[in-house]
Structures are given as C-alpha cells and as structure tokens.
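Trainee: starting from these lines, generate the structure:
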Amino acid sequence: MAFDFKEILTATMVLFAVIDIIGNIPIIISLREKAGHIQSEKASIIAAVVMILFLFLGKSILRLIGIDVSEFAVAGAFILFFIALEMILGITLFKDDGSSPDMASVFPLAFPMLAGPGSLTTLLSLRAEYAVENVIIAVLINIIIIYVVLKTSARLQSVLGKNGIGIIRKVFGVVLLAIAVKLFTSNIQALFS
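Mentor: This is a model prediction of the structure:
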C-alpha cells in the first residue's frame, strides 16, 4: 500500500473538476422536478461502484467489445454535448419517459452524469499515473461530496431561486459544452492517427 497524500489530492481535484457536481446542480434540480424525488444514497453508491469497477475492468471491457478508450470518450462527448444544449437553449432533447425516482437516480444521474464517459476516461488515465489505492480514495472523497450536494440540492434550490438556477444552468451549460468539445477534440485526433 503506497498511500501518497499528494497523489490523492491531485486525483481528487482532477475527478472533482471532471464530475463537476457543482455545475450539475441545475441538472439535479430539474431531474428532481421531473421525477419528484432523487435517491441520493442510491445514486452515490451506484456511481461509486461503476467508477471503481471501471478503474479495474475498464480497459478490458472496452477491449472485449472492440472499443478504444478514445472512441468511448468521443461517444461521451456527444452525450455531454446534448445535455449542454438542453441547458443552454432550455429545450428537451431527451424524451422524459416518465421514469420513476428509482430510474432517475440511476439514469441519467449515476450514469452518465456522475460516472460518465468523462470521469471513466479520466479514471483510466489516473490509473496509468497513480497508485490504484490513491485513485480509489480520490473516488470515495468525490462520492462523499456528491452525496452531500445531492442531499442539499433542494435547499440550494430555495436559496438560489428560479432566476438564480436559470442563470447557473445557462452558464454551466456553456462550461459543459466546452468540456464536451475538449473531450471530443482531444480524442478524435487519437482516432485518426
């Protein structure tokens, strides 16, 4: 066991930026409005399980189905792109299938928002650089932060109000769009080279 505080801190910050739970608050609030309720514990646990499993099995799973990490990231970029368009333009691209709070807690919240292609691709690159146990601790720290944000999102909604949430949604929509473009451009080059 090679616990390294600097590695844990760096991996935590990188994952925090990619997961962008603060930027996802408007999406969480709109999911809560659509589904009526979000199971914070379930969403957090599923996201943690998906991330930790992917940390160990990710490359093998992708290789097994004949998908490269870059192709996976490009697909993730498209999902983020469409979610960003919804946020910026105030339109609905993903048809609400009347999903229950159980389903909303799993899809799209736990996957692909929290444990999405961006964070899963990041996990693979962190694993290449850092000790696995440090990356796992970084994942767990992020899951605790996610849980706290999910639990307090209703309170945040009342503090920010409709206009505040609208502004944040549009601003973070643009940020999410930028992340999608970055994910796309940095991985599309790898596909053609």
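Trainee: every contact and neighbour count from this point should use C-alpha atoms.
Mentor: Noted.
Trainee: in stretch 63-71, what's buried?
Mentor: Within stretch 63-71, the residues that count as buried by 16 or more other Cα atoms under 10 Å are 68-71.
Trainee: those residues in helices, which ones?
Mentor: Applying DSSP state H to the buried residues of stretch 63-71, the entries found in helices are 69-71.
Trainee: next, I91: secondary structure please.
Mentor: Following DSSP: H, G, I helix; E, B strand; the rest coil, I91 is assigned to coil.
Trainee: here is a second sequence; please produce its structure as well for comparison:
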Amino acid sequence: MNFNIKEIFTAFMVLFAVIDIVGNIPIIIDLRKKAGHIQSEKASVIAGVIMIIFLFIGESILKLVGIDVHSFAVAGAFILLFIALEMILGITLYKQEEGSSLNATVFPLAFPLIAGPGSLTTLLSLRSEFHTENIILAVVINVLLIFIVLKTSAKIERLIGQNGINITRKIFGVILLAIAVKLFTSNIKFLL
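Mentor: Modelled structure (predicted):
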C-alpha cells in the first residue's frame, strides 16, 4: 500500500474543485423543487461507484481505442482548464442536456452533475500521477462530503448566501486552473 497524505489531499482537492458540489447547490435546490425529493444517499453512492469503476476500467477502454494515459491526461488538462474558466469567469462553455424523465437522484444529479465528464477525465488524469489507493480514498472522502452537502444544501445556501457560493467557486476555479497547468506540463513531455 502506498498511502500518501499529500497525494490523497491533492486528489481530493482536484476532484472537489471539478465536482464543484458547493457551486452546484443552486442546481441541487432547483432539482429538489422539480423532483420533490432527492435521495442523498443513493445519489452519493451511485456517483462514487461510477467514479471508482471508471478509475479501473477507464484505462482499458483507452487502450481498446488506442489512446495512452498521457494523451488522455493532456486532454483532461484542457477539460479542467475549461471548467476552471467557467468557474472563474462565470460563463457556461458546457451546456447540459435537459428533458429526461429519469429520477433526478440518478440523472442528472449522480450522473452527469457529480460523476460527469470532468470528474471522470480527472480520475484518469490523476491516475497517471498518483497511486490508485490514494485516488480511491480521495473519491470516498468526496462522496462523504457530497452526501453531507446534498443533505444540508438548503441550510448551506442560507448560511453562506449566493455571494459565498460565488466566492467559493472562484477560489476553487483558480486552484483548478493551476492544477490543469501542472497536469498539462507534467504529461506533455511524454508526448513530445
């Protein structure tokens, strides 16, 4: 076992910034109003399972289509860059599709809001730099935090207000931007 507190913390912060559960509180509240009820436990567990499964089979899927992890990590760095720009500038580059009749707990909350393209790409990008057990622990910590946020989303919104949510998003956007640059520079050298 290669447990490393620094790796766990870094992976946790990256995933926390990409998932942006605090910034998604307004969306979660809106989903609660539309769906009537969201099962916080179910949404958290499903999102966690999707992320951990993708962590293990994602690389096999890449090999199947002939893409190496470093190329995927560079592509992931670009996705993180765009997500960071959305968070910092308050713009929308990625438009989520709407109009599904599925339960809001699974879609769009667990997938793709929590375990979406950004978090799945991030997992494989992190795998190129960190030990798998540290990433899994970071996912589990994020899932616990997601559960807490889902359970208390209305209270959190009242407590920190819209300005607090906006400030949090901007701070994590800058952190995510720095991580995207690091991910790009550490993997591009393998492709050149």
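Trainee: re earlier: now the ones in helices among the buried residues of stretch 63-71 of the first structure in JSON lines, with distance to I188 of the first structure?
Mentor: As requested, those are exported to JSON lines (distance: Cα to Cα, whole Å):
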{"residue": "V69", "distance to I188 of the first structure": "11"}
{"residue": "S70", "distance to I188 of the first structure": "7"}
{"residue": "E71", "distance to I188 of the first structure": "8"}
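Trainee: now do the helices in the first structure.
Mentor: All helices of the first structure, identified by DSSP H, fall at 5-19, 25-35, 40-64, 69-89, 101-104, 117-129, 132-192.
Trainee: OK, contacts around the closest residue to G173 of the first structure other than its chain neighbours?
Mentor: Take G173 of the first structure and drop its neighbours on the chain: the residue closest to it by Cα to Cα, 6 or more residues apart in numbering is A84, 4.5 Å away. Residues counted as contacts of A84 of the first structure (Cα atoms under 8 Å, 6 or more residues apart in numbering) are 172-174, 176-177.
Trainee: so for F111 of the first structure, which of the helices of the first structure sits nearest?
Mentor: helix 40-64 (6.7 Å; Cα to Cα).
Trainee: by how much does the closest one deviate from the second structure on average?
Mentor: Compared with the second structure after fitting, helix 40-64 of the first structure has a mean deviation of 2.6 Å; criterion: mean Cα distance after the TM-score superposition for the first structure.
Trainee: packing partners for that helix?
Mentor: Here helix 40-64 of the first structure touches helix 117-129, helix 132-192, going by 3 or more Cα pairs under 8 Å, 6 or more residues apart in numbering; DSSP states H and E.
Trainee: stretch 102-115 of the first structure: how far from the chain's middle?
Mentor: 9 Å (Cα atoms, centre = their mean, to the nearest Å).
Trainee: that stretch spans what distance, first to last residue?
Mentor: Terminal residues of stretch 102-115 of the first structure are spaced 17 Å apart (Cα to Cα, to the nearest Å).
Trainee: now for the closest residue to A75 of the first structure other than its chain neighbours: which residues touch it?
Mentor: The shortest distance from A75 of the first structure to any non-neighbouring residue, by Cα to Cα, 6+ apart, is to P117 (7.6 Å). Applying Cα under 8 Å, 6+ apart, one finds that P117 of the first structure lies in contact with 72-73, 75-77.
Trainee: now do A104 of the first structure
Mentor: A104 of the first structure is in contact with 31, 35, 38, counting by Cα under 8 Å, 6+ apart.
Trainee: same thing but at 7 Å, please
Mentor: By Cα atoms under 7 Å, 6 or more residues apart in numbering, the residues touching A104 of the first structure are 35, 38.
Trainee: any idea how far the counterpart of it in the second structure lies from S125 of the second structure?
Mentor: The alignment partner of A104 of the first structure in the second structure, by TM-score structural alignment, is P108. Per Cα to Cα, P108 of the second structure is found 23 Å from S125 of the second structure.
Trainee: and R169 of the second structure, by the same measure?
Mentor: For R169 of the second structure, the distance to S125 of the second structure (Cα to Cα) stands at 22 Å.
Trainee: identify the farthest-apart pair in the contacts of A84 of the first structure.
Mentor: Between any two of these (Cα to Cα), the greatest distance is 8.3 Å, for F172 and L177.
Trainee: dump the helices of the first structure into CSV; add distance to F111 of the first structure as well.
Mentor: CSV is the format used below for the helices of the first structure (distance: least, Cα to Cα, whole Å):
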stretch, distance to F111 of the first structure
helix 5-19, 11
helix 25-35, 13
helix 40-64, 7
helix 69-89, 11
helix 101-104, 10
helix 117-129, 9
helix 132-192, 13
